[in-house]
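>>> Compute the structure for the input listed below.
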Amino acid sequence: MHGHLSQDTPVDATAAVVWDVYGGLQLGRLVNKLLPDVLGTVEVIEGDGEVGTVVKLTYPPGSPGIGYMIERFTKVDDENRVKETEVIEGGYKALGFDLFRVRLEIIEKESESSIIRSSIEYEVDDKLAEVASHVSIKPLEIMAETVRKHLIEKKTTH
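Predicted coordinates for the structure are as follows:
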């Protein structure tokens, strides 16, 4: 069984500014600073934000499931502003998913605005269809909305 979810979040900032947050490790630092009670904490296990970087997301206390997820950056395309990660341990992998990929794409709209396109792609055995029905784009939507607000605040304070 294959699945795909996607969410677009408009941002009043240039694609280059948004990519500065999403392209490397700054996104994890922002999650730690602004969303630890909602999404959890991000720790870099190895790497510098390029392909091959491994990060561990520890969910907030009280979250259902295994409590953490380890992701590897499989694509970081600065030119097209696309980043992909795959869960390699914990999280959806522990629930039996064969593939759980997150794709974050920053799309230039106009000179001062862009879109954060957050997508999830997964593969799981048909027997786990009930588990697959719980896959949600909501955490990525919350993250994108938080980045949007952060960039607005940053813009107004400078």
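>>> drop to CA atoms for contacts and neighbour counts, all remaining ones
Noted.
>>> Can you point out the buried residues in stretch 142-158?
Across stretch 142-158, burial judged by 16 or more other Cα atoms under 10 Å covers 143, 144, 145, 146, 147, 148, 151.
>>> and what of stretch 41-48?
In stretch 41-48, counting by 16+ other Cα under 10 Å, buried: 41, 42, 44.
>>> which helices and strands sit right next to the helix or strand hosting the second one?
Element membership of residue 42 [criterion: DSSP states H and E] is strand 41-46. Where contact means 3 or more Cα pairs under 8 Å, 6 or more residues apart in numbering; DSSP states H and E, strand 41-46 is packed against helix 26-34, strand 54-58.
>>> Can you show me the helices along this structure?
15-22, 26-34, 91-94, 129-132, 138-157 (DSSP state H).
>>> want to try TSV for those, with distance to residue 118 as columns?
Output for these, formatted as TSV (distance: least, Cα to Cα, whole Å):
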stretch	distance to residue 118
helix 15-22	11
helix 26-34	13
helix 91-94	17
helix 129-132	18
helix 138-157	6
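>>> Before we compare anything, build this one as well:
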Amino acid sequence: MAKLDTNLKNQLLDLAETLNAFKSDTVQVIIAERLLDSIFVNEEQNFNNPENGQEQSYNPRRAKRINPNKERKNSGHVRERKPTGATKAMYRLLDTDFFDEPKSISAIADRYKEEFNEDFKTSEISGILLKSVKENLLKREKNQGNKRYEYVKA
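Modelled structure (predicted):
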């Protein structure tokens, strides 16, 4: 074991000398990455050798063994994300009668401030409003007076 450690230590010192011969850090990193990638490929080939009768997958970047014969718990299931922040507040506003009349984006931001004590920028809210329009939760209409969009329940 000690011989293996000294042998590995000597190999690492030789590698360090070779890498340090290059002046550019970028070149040093590229060479080290290519060397490590080739080591990982060799390890993967050795691991997938069908001598043991059961082939397993090997992800060299994570060094985690994955058995393809074993079923995954969440196979085919995509977890839905719970809305947070401005999106959650938007859904709460949609449940009220706030959007029964057309509202501008600044009026919506003001309502967020009043009701939820949250100070969201109109740029944060605009994406959520657009998504709500695409999901047919809201309609977007242009106000003829100020030529700005207003949002109302669909």
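>>> Superposed, what's their TM-score?
The TM-score (TM-score structural alignment, normalised by the length of the second structure) is 0.21; 50 aligned residues with a Cα RMSD of 4.4 Å.
>>> sorry, back to before: residue 104 of the first structure: which of the buried residues of stretch 142-158 of the first structure is nearest?
Comparing those against residue 104 of the first structure with Cα to Cα places residue 144 closest, at 9.6 Å.
>>> give the contact list for that closest one.
Going by Cα atoms under 8 Å, 6 or more residues apart in numbering, residue 144 of the first structure touches 9, 116, 118.
>>> ok, so of the residues you listed, who is nearest residue 92 of the first structure?
Residue 92 of the first structure lies nearest to residue 118 out of the contacts of residue 144 of the first structure, by Cα to Cα, at 17.1 Å.
>>> hey, where'd the helices end up in the second structure?
Using DSSP H, helices in the second structure cover 2-20, 25-47, 86-94, 105-116, 122-134.
>>> Check which helices and strands the first one is in contact with.
Right, the one you point to is helix 2-20 of the second structure. Right, helix 2-20 of the second structure is packed against helix 25-47 by 3+ Cα pairs under 8 Å, 6+ apart.
>>> So which of the helices and strands packed on strand 41-46 of the first structure is nearest residue 129 of the first structure?
strand 54-58 (24.4 Å).
>>> Who are the packing partners of that closest one?
strand 41-46, strand 68-77.
>>> just checking, what packs against the last one?
Contact partners of strand 68-77 of the first structure among helices and strands, from 3+ Cα pairs under 8 Å, 6+ apart: strand 54-58, strand 82-90, helix 91-94.
>>> any chance of these in TSV, plus distance to residue 109 of the first structure and mean neighbour count?
Listed next are these as TSV, based on distance: least, Cα to Cα, whole Å; neighbours: other Cα atoms under 10 Å:
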stretch	distance to residue 109 of the first structure	mean neighbour count
strand 54-58	30	21
strand 82-90	15	20
helix 91-94	33	19
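>>> quick one, which of the ones you listed is nearest to residue 105 of the first structure?
So among these, strand 82-90 is nearest, using Cα to Cα, at 4.5 Å.
>>> The closest one vs strand 68-77, what angle?
If you take axes from the mean of the first three to the mean of the last three Cα atoms, to 10 degrees, strand 82-90 of the first structure sits at 160 degrees to strand 68-77.
>>> name the helices or strands packed onto strand 82-90 of the first structure?
Using 3+ Cα pairs under 8 Å, 6+ apart, strand 82-90 of the first structure is in contact with strand 68-77, strand 99-110.
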